[in-house]
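Novice: Requesting a structural model of the entry that follows:
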Amino acid sequence: MTTRPWPDTSPGLFGSVAERWRKRRERRYLAAADRRAASAAAEATAPAVPEPEHHRKEYQTALPSSMSFVDFQASFTVVWTLDGRADYRHAIPQSTAVNAIVQRAAAITRQANPVHHKPLREQLAFELGKRLQVENTNVWARAEDVHITVEEADLDLVRRHVELNRRRELRQAERELERAELRYLRDNVFNSVGNALLWWLHHNDNQIERIGEVAPQLTQLVRLVSGQEQVHWADNLLAALEEASPGGLGEAQRLGLAGYLGQVLGEYGGPGAKDEFETRAKDWGVGRGGPREGE
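Specialist: So this is what the prediction gives:
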């Protein structure tokens, strides 16, 4: 039987110290394991870093512009490297790098006007200077010493083309303005005699005393603009005679009516009224020349 004053189930002084030391060591071990796991995860998710650049290729090529008949002349140095951590490999990495730079440059130049080649050079140098990984390859590429020019003869051609386009657009704008004015006159001025008179007064210092002088001319103009052709009074008279005879007029009836109307106009009509009527009546098949052939 033990002679200690505390129960056997209770730890002694040395037991308590050992237990605390064991727990502290366990916590340190777990913390170190967590740090190692976090470091491994960070390395696994970190982007692949290319090897130091050590491949260079000077290259010259034509690049498209916004005008199909003119190209830019470009030169640059392609700087490329291989990424040993990439999952993809390319058999000809140099061609891959050069092609990637050319495609990146063409995407920019095909939207540019050749006359703006100087600021375009700065834009190309900025964009191509970015080192980017070529899609689905282990190649990283960028460009330096970027230069771009346009042949002087091509620049002259472009300037002529721009000037022609400017003139064409100006003429088109003038035609549109003219058509708009004509539509306005047709739809809002010469659609009635009243509107035409108001328009004339507005543009002629409200000279009301001249209304009687210009009214017949404006009336005729309204008829022409609205598509109402002015019909000769003799034609109206002959048409009215035809309309008044639903069964139609025969040759003898036309001849008799024309002769009778000619006598009336000769007696009561104004100067030349009879001659005008007989001239128009020829198309009706009667008159001084008699019936038309074929009737």
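Novice: switch to C-alpha atoms for all contacts and neighbour counts from now on
Specialist: OK.
Novice: Tell me where the stretch 51-200 of the chain has helices.
Specialist: Shown for the stretch 51-200 of the chain, the helices assigned by DSSP state H, counting those that start in this stretch span residues 93-109, 117-128, 152-184, 193-202.
Novice: any chance of those in CSV, plus distance to L238 and mean neighbour count?
Specialist: Below are the helices of the stretch 51-200 of the chain laid out as CSV (distance: least, C-alpha to C-alpha, whole Å; neighbours: other C-alpha atoms under 10 Å):
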stretch, distance to L238, mean neighbour count
helix 93-109, 76, 19
helix 117-128, 77, 16
helix 152-184, 36, 12
helix 193-202, 27, 16
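Novice: need those in CSV with distance to R28, can you?
Specialist: Compiled in CSV, the helices of the stretch 51-200 of the chain are given as follows (distance: least, C-alpha to C-alpha, whole Å):
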stretch, distance to R28
helix 93-109, 49
helix 117-128, 50
helix 152-184, 75
helix 193-202, 101
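Novice: Out of the ones you listed, which is closest to I211?
Specialist: helix 193-202 (7.6 Å; C-alpha to C-alpha).
Novice: buried ones in the next helix or strand after that closest one?
Specialist: Following helix 193-202 in sequence order, the next helix or strand is helix 211-225 (DSSP states H and E). The neighbour-count check on helix 211-225 (16 or more other C-alpha atoms under 10 Å) flags 215, 218-219, 221-223, 225 as buried.
Novice: One more, so I can put them side by side:
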Amino acid sequence: MTTARKTTTVFLTLLCGLLLTIAGLTNRWPTWTWPTLAVLLLVVPAAAFRIASLRRGSIPVSFEEQLTAPPVERTEHHVSHVALPSLWDDYRFVFSATVRWHLIKSPETMPVLNPAGLAVEAVLSRARSITEKREPTQASLIQHELSGALSRMSPEPTGHLQAMAENINLSLPQQDQERLERLAEVRKEGAVWEHQRKYEQSKRQYLGEDVLKDTGSAVVWWLAKNEEHVERTVADLPLLAQLTSAANDTDIPERLQNLLSEPPSESAMPENAEVEPEPKSQARTAEDHLSGFFDSMGFTEGDIRRGMLAKQISNIITKQNQHETAEGLLRRFDPPTASTQNDPEGPTSDDDATDETSTSART
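Specialist: Model (predicted):
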């Protein structure tokens, strides 16, 4: 009788004794029945043990327990932080998983071996054949690929067992991961810079070899951009000729040099633009300088303050014996009108002009 059976027999004997005691107290059995029950509770278990020992024979109890006890066999093993190669040198994946196996042959016909070692070797070999062909930048994707490839029981090379893996985790060391992120950022910046460089090269080539190849090409390009302003294109011919010559590092053709000295034609000017006296030479005159000064002050054409200030300046330079320049300023900025010519009592002194300028400025 095994230990388990002995324990069960003792437990049932005690339970029967307890039930009989409760029944005797409840029914008020006679006193002579209690010794009888005690004898029965002792004799019955002893007889059961005797009969079991006779049936068992001379086999030791410990050996019988070994035969009847279910065999305990380990069928899984956990591996962690195993370095697997990648497609790039000096970059390694970190592999962790739970390896499971199933023996193909029965233990009686199998030689002495370590099934855990065979199963782990088979799983790592299958995982290595995949990772060594993958880039380290795809660790998360390769982890799912390994989960599918190692999820099936496959026989290992010796043929003693089949192995698989689950709970797979694949990653990169933290330093390698940060290094790859920096490299990726540099590649992205380099790609952007390369596109910008090619764009600038293409633009320079387009302007140098097509647009500014000669003055004619520049005029056609400018006219295409300002097709509704032909007069403006004609007025910009001198500028286009200079720009084309500068771009090709050549002199302006002789046939176009006369454009540099010609004033803009009246047709190229706006309809309401004021026609200024044509300068006698290309050099800027006092009238031109004073006009630029008024423009920078915000005194545009038609502003009465231009004439008032020009008259004051004319009076000042007249005292310096610059009569011709003073007259030119008056003709340019304060030409006499019919009402002024007929009114001999108009303001002539510097004080009057100053009063008028101050009044106009306050207004």
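Novice: TM-score of the superposed pair?
Specialist: Once superposed, chain against chain, the TM-score is 0.45 (TM-score structural alignment, normalised by the length of the first structure); 171 aligned residues with a C-alpha RMSD of 3.8 Å.
Novice: Before we go further, R100 of the second structure is sitting in a strand, right?
Specialist: Yes - if the criterion is DSSP: H, G, I helix; E, B strand; the rest coil, then R100 of the second structure is within a strand.
Novice: burial measure for the residue nearest to it when sequence neighbours are not counted, as a count.
Specialist: Take R100 of the second structure and drop its neighbours on the chain: the residue closest to it by C-alpha to C-alpha, 6 or more residues apart in numbering is E76, 4.3 Å away. Neighbours of E76 of the second structure under the rule other C-alpha atoms under 10 Å: 18.
Novice: One more: the one 5 residues further on?
Specialist: By other C-alpha under 10 Å, the residues close to H81 of the second structure number 13.
Novice: quick revisit: can I get the buried residues of helix 211-225 of the first structure in a markdown table with distance to A141 of the first structure?
Specialist: Output for the buried residues of helix 211-225 of the first structure, formatted as a markdown table (distance: C-alpha to C-alpha, whole Å):
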| residue | distance to A141 of the first structure |
| --- | --- |
| A215 | 82 |
| L218 | 78 |
| T219 | 79 |
| L221 | 75 |
| V222 | 75 |
| R223 | 76 |
| V225 | 71 |
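Novice: Go through those and say which is closest to V146 of the first structure.
Specialist: Among those, and counting by C-alpha to C-alpha, the member closest to V146 of the first structure is V225, at 64.9 Å.
Novice: Tell me how far that closest one lies from W200 of the first structure.
Specialist: Distance of V225 of the first structure to W200 of the first structure, given as C-alpha to C-alpha, to the nearest Å: 15 Å.
Novice: ditto for R167 of the first structure
Specialist: 34 Å.
Novice: H117 of the first structure too?
Specialist: 56 Å.
Novice: Show me the strands in the second structure, by range?
Specialist: For the second structure, strands defined by DSSP state E occupy the ranges 76-85, 92-103, 154-155, 161-171.
Novice: what do you get for the stretch 1-150 of the first structure?
Specialist: Secondary structure of the stretch 1-150 of the first structure by DSSP state E, counting those that start in this stretch: the strands cover 55-64, 71-82, 132-133, 139-149.
Novice: Tell me which of these lies nearest to R25 of the first structure.
Specialist: Short answer: strand 71-82, nearest of these by C-alpha to C-alpha, at 45.6 Å.
Novice: Okay, buried residues for the closest one please.
Specialist: 71-82.
Novice: Distance to E174 of the first structure added to those, as TSV?
Specialist: Compiled in TSV, those are given as follows (distance: C-alpha to C-alpha, whole Å):
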residue	distance to E174 of the first structure
D71	33
F72	35
Q73	38
A74	41
S75	44
F76	47
T77	50
V78	51
V79	54
W80	55
T81	59
L82	61
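Novice: Quick check: of those, which lies closest to G266 of the first structure?
Specialist: Nearest to G266 of the first structure among the buried residues of strand 71-82 of the first structure, with distances taken as C-alpha to C-alpha, is D71, at 84.0 Å.
Novice: ok so, going back, would you check which pair of the buried residues of helix 211-225 of the first structure lies furthest apart?
Specialist: It's A215 and V225 that sit farthest apart of the buried residues of helix 211-225 of the first structure, by C-alpha to C-alpha, at 15.1 Å.
Novice: do you know how far E189 of the second structure is from Q196 of the second structure?
Specialist: Per C-alpha to C-alpha, E189 of the second structure is found 11 Å from Q196 of the second structure.
Novice: typed the wrong thing, it's L37 of the second structure
Specialist: 107 Å.
Novice: the more surrounded of these two?
Specialist: In this view L37 of the second structure and Q196 are compared by other C-alpha under 10 Å, and L37 has more residues nearby, 15 against 12.
Novice: May I have the residues that are in contact with that one?
Specialist: 17, 20 (C-alpha atoms under 8 Å, 6 or more residues apart in numbering).
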